[in-house]
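In: Any chance you can model this:
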Amino acid sequence: MSDLIPAINISADQWTIADAEKVYGVSNWGGGYFKIGANGNVHVIPDQQQSSMKIDFSSVIKEIREENIQFPVVIRFHDILRSQVMNLNESFNSVIEEANYKGTYKGVYPIKVNQMREVVEEIVDAGAPYDFGLEAGSKPELLAVLAYNTNENALTILNGYKDEEFIRLALLGRKLGRKVVVVIEKYSELLMLVKISKELNIEPIVGIRSKMRAKGQGRWQGSSGDKAKFGLTVAEVIKSARYLEAQGMGHTLKLLHFHIGSQLPDIRAIKDAVNESARIYAELHKMGFKLEYVDVGGGLGIDYDGSQSTNDSSRNYSVREYVADVVYGLREMCDLENVPHPHIVSESGRALTAHHSCVITEVVGEIKPEGASISTELIEGEHILLSNMRALLVGMDDNINLQETFNDASQWKEQAAEAFKLRVIGLEELAKIETLYWQILRDVQTRSAEKTFTPEYTNVLDSTLSSQYLCNFSVFQSAVDSWAIGQLLPVVPLTGLDTPPVKNCSLVDITCDSDGKIDQFVIDHATSSVLPMPAVSEDEKCYLGLFLTGAYQDVMGDMHNLFGRLNEVHIFSHDDDPEDFYIEEIIKGTTVEEVLSIMQYHPRSMALDMKRLIDKQVANGKIRPREGVKWTDFYEDCLSGYTYLNTD
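Out: You can find the predicted model right below:
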């Protein structure tokens, strides 16, 4: 029997790649980088300027296996990262020229979005022709940024709360000739900055962050308004500017910063915020403070669900529309107020990094809702509930009322559970009733799929009868946002999409935690609790891709159950290669020994202790010497191994 979703019940000879695209929506959320190829495999177009160059995920998986790299793995497409940096900068430069805007674009990448060295290096290199800078929000991030942002024409924006050491590091950057902007988040930071800068005789570049009245939308709308965690009120903005002026440092105030939230779904929120910030900038300028920059913060969203809507996981605008609203909004207000056009800064980290990284995991098992079945043959004297359930199954035909059958089966199953509690039926009778119940539901689903309309109960059936696919990964390590805040991340089978789905499933990971699951998917332009799966033969491995994981997922994952960082494979496109790509670098994930050390264990001592225990059993004659050596070696091999399942 098929577990097929009735709404997409299309025969194999009628199924097309267009049907697969409709179901999985790859082109909708793929940003032009991902699509389903004619062979039914997901393909990557890493450089949109060279659309003929396509990378087949099947080829990538094959090469990873040939390199003896264990799954799960993180795959980074560095060309996508570079392409996103170029697209953002070129979009701003193009609109600035089109609008006859007098300022320039000086973007920065906020490394909190993904602090991985390889990611930061790639962004810095790709952004060098545009003088694209970096942003730091903590002392460790500042240490990294000072070492990597060496372009003297690029900005280094420093957000977050600061202590004396943080400010001294910032002033070191100024001493090195860098354009380091210290953004004041609270008034006391300004007093400390002025004091230390005079002590060291180093002139700072000062920015102030304003609490905006314009409200963002989505999960992070609390970033603005009176209760915002960061920023100065209007009164504090004026007080700060005048304090600098009184200290003979009014000329150091160069930047106005605001931020109304990450992943903004609605373009109207951006319009309102730009309008408000432009007014503040203009008023400060007319008060005599010659600011040069307006930093519009982050917020440029990603269309995770492909709906192009105001859903929390989507956006109703394009990158160019976002850029145009920023540029034209600032120009219009500045022209009205007769003040110079400021240079524009943005901190669009999510938009730069999300697409470049994905997690590939292997399906290692299937957990069916019915589990095992037992014989349900008629036995004399059986309980009426069992007899009724059997009669319901036997009486299934083309003319039966499927809704009534579904209702009766569900009711009798519930009554059977109560009867067992009251000792009316035994364990074996309960098992037979449950076996019949699942057979009835499978039959009802199959017959419902043949109807020309979709009965109301089919959604319940789809969820009830869906399997759980056991996948070799940890949600808490690799898709933490899906667990923590319900963030939708696209999940797609990487091969076999040229055939119609035959099963519904949700995903569960290998952690010992009931929350280690993914049960929200982007299917057919909507959110579904099940993922349709194509047929997979028993001797064939099934791989799933979790996409758009390049923002935050890489750096926010924890080590629940001591599952560590994944193996990483870095991919570059290459037109002369037969497969259009090559693996540039492989970075091994954390070993068991490494994660234990992080948690203050001492693996070497543990290995010695285990050897002593095994040697004691050898001395007592309970383990043979040769066997003892093998067990000792096995324990040490496990310590040096990958934290995930070895499925090879």
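
In: contacts and neighbour counts: CA atoms only from here.
Out: OK.

In: tell me, what residue is most central in this protein?
Out: Thr549 (3.4 Å; CA atoms, centre = their mean).

In: Correct me if wrong: it contacts Pro490.
Out: No: with contacts defined as CA atoms under 8 Å, Thr549 does not count as touching Pro490, sitting 9.2 Å away.

In: State the distance from Val592 to Asp558.
Out: For Val592, the distance to Asp558 equals 14 Å [CA to CA, to the nearest Å].

In: my bad, Asn201
Out: For Asn201, the distance to Asp558 - CA to CA - is 43 Å.

In: now Leu253
Out: Taking CA to CA, one finds Leu253 at 40 Å from Asp558.

In: ok, the two, which is more surrounded?
Out: Leu253 (24 against 18; other CA atoms under 10 Å).

In: want to put them side by side, so please do this one too:
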Amino acid sequence: MNTKYSDLIDQTYYFPTEEFKVEGNELQFHGIDLMDLVREYGAPLKFTYLPKISENINKAKQWFAEALKKSDYKGSYNYCYCTKSSHFEHVLNEALKNDIHIETSSAVDIDIVENLKKKGKITDDTYVICNGFKRDTYISNIADLINEGHKNCIPIIDNYEEIDLLEEAIDDKFQIGIRIASEEEPKFEFYTSRLGIGYKNIVPFYNKQIRDNDQVELKMLHFFINTGIRDTAYYWNELLKCLKVYINLKRICPTLDSLNIGGGFPVKNSLAFDYDYKYMVEEIVNQIKIACDEAEVEVPNIFTEFGSFTVGESGGAIYEILYQKQQNDREKWNMINSSFITTLPDTWAISKKFVMLPVNRWGDEYERVLLGGLTCDSDDYYNSEQHTNAIYLPKYKKEKPLYIGFFNTGAYQDTIGGFGGLQHCLIPQPKQLLINRDENGELEVKLYSEQQEPEDFLKILGYNN
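Out: From the prediction side, this is the model:
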């Protein structure tokens, strides 16, 4: 009878994968011995495996290069990193090694851009695509960047007043984009995105505020679907509606030469994850070319803004199972030595799933459990769909510590969780590791930040000021 945890995985999934393998009943992630990290640094801990960022960027660039060649597409492709997914310098430094561009969403993003320019990480040739609702400081920072000579800074117009605000602050002629307010899926609580300008209003808006404006040049149409790039009737319908707007604008606006299809490539959230990235890229490029060829207009240069896809699969978190609570005859709660709400807030806020696997004891018998965090909050738990609406882990044994890992957690979790600040119930933020490889492929592990101490919380709260 196959009762080991390793048997369960072998029977359920194709394993090992490109990311995971098991050596001596212990899990490895991209060749990293995770138990070695635990033995040296303890748990809980979080880590970022930097090479995965470059790997995913170059995968996407290759998919688009092949698709453009296959379709004989005459436009170019430009990869932008959506900084709000992770603003850390080590993330931007790794991403910018790969000849990419930047997408921003707030005023401080422009301060980061200025810092990167001073350090030579980006130049005036780097596109800075400025999304978001813009007022005061954001407008001022965008204007300063453009006035300093960064002509490839392109503010994306989100509402009718932004052009006037930008005109007042910018000295010379500047380029803009317009964001389409896409229609949301029927299951959403609202019908149209709060971001951007409605499909039917874009051409009239161009005619009224841009067409005869000598200071403003329309370069880009921006299109983004909140649910991401997926092979659904809804996505393809919205893309075709966007292309109709692009074609109508292009006929009256010769300077329009770019279509930004936003972000939305999914991140692996299960060993059973199945998504044909190559097919989706080819089909998007093909649909754009068909629509433009039929309308006899030039195809646009394509921009994307991949955030989660860029950085998500580089991150991980490791916890120790502290204790098991048998709450009734069916439910066993494995308590982790941290909190899901604070360290993986998307599991609590939007019921997001991550790849979850034990780090050690793969040769032990398994059991069905629930996972609970340390806070006194009933929502501090994780109930994965990875194993058919249940979680299976090696059986809890007090004398044999069990460690579990959550993987592909690199996007949003640290900023939403409030890195370096207060945490719910004052559960300490785990220590953070940066993992890289040298020119010989050898692992380099650096302690980026220590686990928070009580003194850190007391200072923030005013007790030690």
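
In: quick one on the thing from earlier: could you check which residue of structure 2 pairs with the residue nearest to the centre of structure 1?
Out: Under the alignment by TM-score structural alignment, Thr549 of structure 1 pairs with Thr409 in structure 2.

In: now do Val95 of structure 1
Out: Per TM-score structural alignment, Val95 of structure 1 is aligned with Ala67.

In: my read is its match is in a strand, agree?
Out: No: assigned with DSSP: H, G, I helix; E, B strand; the rest coil, Ala67 of structure 2 falls outside any strand and is helix.

In: can you count the residues close to the residue nearest to it when sequence neighbours are not counted?
Out: In this structure, Ala67 of structure 2 finds its nearest non-sequential neighbour in Glu282, 4.9 Å apart by CA to CA, 6 or more residues apart in numbering. Using other CA under 10 Å, Glu282 of structure 2 is surrounded by 19 other residues.

In: Now do the contacts for Glu282 of structure 2.
Out: Shown in contact with Glu282 of structure 2 (CA atoms under 8 Å, 6 or more residues apart in numbering): 63-64, 67-68.

In: Repeat that for Gly316 of structure 2.
Out: Applying CA under 8 Å, 6+ apart, the residues near Gly316 of structure 2 are 46-48, 405-410.

In: make it 6 Å
Out: Each residue near Gly316 of structure 2 by CA atoms under 6 Å, 6 or more residues apart in numbering is listed here: 46-47, 406-409.

In: Which member of the contacts of Glu282 of structure 2 is positioned nearest Gln327 of structure 2?
Out: Ranked by distance to Gln327 of structure 2 (CA to CA), the contacts of Glu282 of structure 2 are led by Trp63 at 49.8 Å.

In: any idea which element that closest one lies in?
Out: Counting by DSSP states H and E, the element that carries Trp63 of structure 2 is helix 51-70.

In: Which strands or helices does that helix pack on?
Out: On a contact count with 3 or more CA pairs under 6 Å, 6 or more residues apart in numbering; DSSP states H and E, helix 51-70 of structure 2 meets helix 308-311.

In: Validate this expectation: Glu167 of structure 2 resides in a strand.
Out: No: Glu167 of structure 2: not assigned to a strand; according to three-state DSSP it is helix.

In: In structure 2, which strand is the longest?
Out: In structure 2, with assignment by DSSP state E, the single longest strand is strand 315-326.

In: For it, list every residue counted as buried.
Out: 315-322, 324 (16 or more other CA atoms under 10 Å).

In: one step back: and the match of Val95 of structure 1, how far from Glu283 of structure 2?
Out: From Ala67 of structure 2 over to Glu283 of structure 2 (counting by CA to CA), the distance is 8 Å.

In: repeat for Phe265 of structure 2
Out: 14 Å.

In: the more surrounded of the two?
Out: Neighbours per residue (other CA under 10 Å) separate Phe265 of structure 2 from Glu283, with Phe265 holding more: 21 against 16.

In: Let me see the contact set for that one.
Out: 229, 309.

In: mind checking the SS state of it?
Out: From three-state DSSP, the assignment for Phe265 of structure 2 is coil.

In: what does it align to in structure 1?
Out: Under the alignment by TM-score structural alignment, Phe265 of structure 2 pairs with Leu300 in structure 1.

In: What is the burial count for Cys425 of structure 2?
Out: 13.

In: which residue in structure 1 lines up with it?
Out: Looks like Cys425 of structure 2 aligns to Asn561 there (TM-score structural alignment).

In: Pull the number of nearby residues for the nearest residue in space to that match that is not next to it in sequence.
Out: Distances taken as CA to CA, 6+ apart put Thr511 closest to Asn561 of structure 1, at 6.2 Å, once the chain neighbours are dropped. The local packing of Thr511 of structure 1 (other CA under 10 Å) involves 20 other residues.

In: Show me what Thr511 of structure 1 lines up with in structure 2.
Out: Thr511 of structure 1 maps onto Thr375 in structure 2, by TM-score structural alignment.

In: next one: Leu143 of structure 1
Out: Superposed on structure 2 with TM-score structural alignment, Leu143 of structure 1 falls opposite Asp111.

In: which ones are touching that match?
Out: Applying CA under 6 Å, 6+ apart to Asp111 of structure 2 gives no contacts.
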